[in-house]
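1. Mind looking at a prediction? Sequence and model below.
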Amino acid sequence: MKNEKIYILIPTYNRAQLLLETLESVRNQTYSFWECIIVDDHSSDDTVEQVRKYSERDKRFSCFLRAEDYCKGPSGSRNMALDIAKERKAQFIQFFDDDDLMHPKKLELQVTLFVKDTDLELSICRYERFSSSAKMVPIDHIELINTISLAEDFLFTRLRLNVGGPLFRAKLFEDERFDESLQYGEEKELFLRILFRYRPKSLVLNQTLFYYRAHEVSLTRIMNSRILKRGSEIVIHQKIWDYLAENDLLNNQAAGFLIRQFLLENHSKEYINKANRYISKESNFSFFSKLRFRVLIGFHEIYSRIIYKLLLIKI
């Protein structure tokens, strides 16, 4: 494993001081064979200057300005970092945010799993939120959890994957990139594509190995964030349906979940029609399951018409 380098990819924007804390947590890793690629999204503070000074102390860190070929935002910066890592023939990819912290043993414990199992393609760890200082607990043993249906578990939110948790084999990103049109949840959308497409062999480390910084925000920002998050979730479900359907990856578990989202939260006539066609022609749902979904879709159509009529009534 000493010849297989981990590439740590960090997008950043106006986070000079917090980013230095993050980089220090990377520098303190017990596993030392890594490179850290930082892509700055044209910060207006002194982020680039601070990072370049830091990289002079440790040549494993390198800083780039986001090129105009990539959209503004973390997705564009991450895609640029992925392309740089690909040019450098990366074997492993570790995404990380510019304000979070790594446990000193994060890379060592996760990469060791790949040493023990050369077929492994993905290792996952737990994470904790912190606001001021992270309390990093020493790890004396490794507790593993086997995953059976990781793609479905992640789609159904039975398992949470924060962007800084997984360590990936780089080959999983050979043809997949972040969707730069998404303003929120872009990592979820990409991870779902990869999990359903490749069904990677994975293991979960039942230890906290990175720390997610919680920022103080105003009530207005919280409300705006919730609206953005909800809208993005709707778009992500639509994109995942299309991706799975176009690549013949849509199974009944995923379809059933997405149909329920379309009926209960999305209400897009286009996607309800797509779901109806899937139920009628492409699925192997049981007779009673097909009947149940058709009844629900029928009730949804009636309900939508009633609401539409009521909204036209003059008050």
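-> On my side now, so go ahead.

2. alpha carbons only for contacts and neighbour counts from here, please
-> Noted.

3. quick one: the helices in the chain?
-> Per DSSP state H, the chain carries helices over the ranges 16-27, 47-57, 74-87, 106-116, 150-155, 186-198, 219-246, 252-261, 269-277, 287-311.

4. So the residue most central in space within the chain versus Ser289, what's the distance?
-> Note on the chain: the residue nearest the mean C-alpha position is Glu187, at 2.6 Å, using CA atoms, centre = their mean. Computed as CA to CA, to the nearest Å, the Glu187 to Ser289 distance reads 32 Å.

5. ok, now Tyr211?
-> Tyr211 is 42 Å from Ser289, by CA to CA.

6. Look at those two and report which has more neighbours.
-> Between Tyr211 and Ser289, counting by other CA atoms under 10 Å, Tyr211 is the more crowded of the two (23 against 13).

7. residues contacting that one?
-> Asp100, Leu101, Met102, His103, Tyr127, Glu128, Arg129, Phe130, Ala134 (CA atoms under 8 Å, 6 or more residues apart in numbering).

8. residues contacting the third one?
-> So that's Met102. With contact set as CA under 8 Å, 6+ apart, Met102 has these partners: Thr22, Ser25, Val26, Gln29, Leu209, Phe210, Tyr211.

9. rerun at 7 Å
-> For Met102, the contacting residues are Ser25, Val26, Leu209, Phe210, Tyr211, by CA atoms under 7 Å, 6 or more residues apart in numbering.

10. Quick check, Ile10 in contact with Ile37.
-> Yes: with contact defined as CA atoms under 7 Å, Ile10 reaches Ile37; the gap is 6.2 Å.

11. How about Ile10, nearest residue that isn't a chain neighbour?
-> Counting by CA to CA, 6 or more residues apart in numbering, Ile10 lies nearest to Ile38, which is 4.8 Å off, once chain neighbours are set aside.

12. putting a second one here so we can go through both:
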Amino acid sequence: MQPLVSIVTPMYNNANVIIETITSVINQTYSNWELLLIDDASSDETIAILKPFKESDSRIKLFQHNQNKGAAEARNLGTKMATGNYIAFLDADDLWKENKLELQVSQLINNITDVSFGTYEWIDSKSKPLNIRVEALKQLTYNKLLKANYVGNLTGIYNCKKLGKIYTKDLKKRQDWLLWLEALKRSDKPAISIQETIAYYRITEGSLSSNKTNLIKHNFNVYYKGLGYSYIKSSLYLVQFLFEHLLIKKRLIKSIV
């Protein structure tokens, strides 16, 4: 029996893209999955659009918040309801390549790693390629991840039977970074990547914010509020983060010729 993969997808007013996202899961070459759709009190047509998918495929499950609670709480609810051996994340506006799960489950089954991630590409609001690839490091240790977030959340998957379920703190931004830090902290192995493209990240207005104040504030809070470091220690790590993020991590973002 193939291990079950639980896929957690938070949604909030994603009626314009959710069909394509769900279809990218249905088209996976690896078929033993459950898709946990967590609606965070959408006010558009998202729920109506989901109805035929839910009725025609028992692997698709819908859970709803009565009021908007944010991405962290939505992901945590999905994690709580997950019944799979492995947990993966796919935001409601992103897409997976057809062999994404097949490649990563192979890594996890063979005990190569407890945490898998991979390379992804950018698409625009209409799903057209932007010819930009974000390459994944071949492997990733906790200490390297502590310097900057190298895991594209839409590519990440972890072995929850071994590591346990991981719930993230309710920060406004960067909750996913905290989640992958905790996963590597619990594991006795580095994360291993899939070097080929396995997912597509949708670039929308605000996706690539150049607001330096937010860059500093949200990432400082990962260290200060998320990891509980002192103010001084958090400040020192933030300096290290800015160097890593602006000078080293940027080298992984490449044009596709």
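-> Cool, the structure landed. Just so it is clear, the structure is predicted and the values come from calculations on it, not from any experiment.

13. ok, back up a step: tell me the residue in structure 2 aligned with the residue nearest to Ile10 of structure 1.
-> In structure 2, the residue matched to Ile38 of structure 1 (TM-score structural alignment) is Leu37.

14. Thought Arg59 was touching its match, still the case?
-> No: counting by CA under 7 Å, Leu37 of structure 2 sits too far from Arg59 to count as a contact (10.6 Å).

15. What subset of the contacts of Tyr211 of structure 1 is buried?
-> For the contacts of Tyr211 of structure 1, a burial check counting by 16 or more other CA atoms under 10 Å picks out Asp100, Leu101, Met102, His103, Tyr127, Ala134.

16. Columns distance to Leu182 of structure 1 on top of these, output as CSV?
-> What follows is the buried ones among the contacts of Tyr211 of structure 1, written out as CSV (distance: CA to CA, whole Å):
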residue, distance to Leu182 of structure 1
Asp100, 22
Leu101, 25
Met102, 26
His103, 29
Tyr127, 24
Ala134, 30
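
17. Just the ones in strands from those residues, please.
-> Leu101, Met102, Tyr127 (DSSP state E).

18. Looking for the alignment partner of the second one in structure 2.
-> Going back to what we said before, that points to Met102 of structure 1. Using TM-score structural alignment, Met102 of structure 1 lines up with Trp96 in structure 2.

19. For Ala48 of structure 2, see how far away that match is.
-> 23 Å.

20. repeat for Gln67 of structure 2
-> Distance of Gln67 of structure 2 to Ala48 of structure 2, given as CA to CA: 18 Å.

21. Could you pull up the residues touching the aligned partner of Val115 of structure 2 in structure 1?
-> In structure 1, Val115 of structure 2 lines up with Leu122, judged by TM-score structural alignment. Contacts here follow CA under 7 Å, 6+ apart; on that basis Leu122 of structure 1 touches Pro166, Leu167, Phe168, Arg169, Pro200, Lys201, Ser202, Leu203.

22. got a list of what the fifth one touches?
-> Contact partners of Pro200 of structure 1, counting by CA under 7 Å, 6+ apart, are Glu121, Leu122.

23. Looking at Leu37 and Arg59 of structure 2, which one has more neighbours?
-> Leu37 (26 against 16).

24. give the contact list for the more buried one.
-> Val8, Thr9, Pro10, Lys61, Leu62, Phe63.

25. what separates the nearest residue to the fifth one once chain neighbours are set aside from Ser187 of structure 2, distance-wise?
-> Nearest residue to Leu62 of structure 2 in three dimensions, chain neighbours excluded: Leu37, at 4.8 Å (CA to CA, 6+ apart). Look at Leu37 of structure 2 and Ser187 of structure 2: by CA to CA, they are 27 Å apart.

26. Also Gly228 of structure 2?
-> Taken as CA to CA, the spacing of Gly228 of structure 2 relative to Ser187 of structure 2 amounts to 20 Å.

27. Aligned to Ser25 of structure 1, what sits in structure 2?
-> In structure 2, Ser25 of structure 1 lands on Ser24 (TM-score structural alignment).

28. pretty sure that match is touching Ala92, no?
-> No: under the criterion of CA under 7 Å, Ser24 of structure 2 makes no contact with Ala92, lying 10.9 Å away.

29. Mind telling me what Phe168 of structure 1 corresponds to in structure 2?
-> Aligned partner of Phe168 of structure 1 by TM-score structural alignment: Tyr158.

30. can I assume Ile234 of structure 1 is in contact with Leu263?
-> No: assessed by CA under 7 Å, Ile234 of structure 1 is found out of contact with Leu263, at 11.3 Å.
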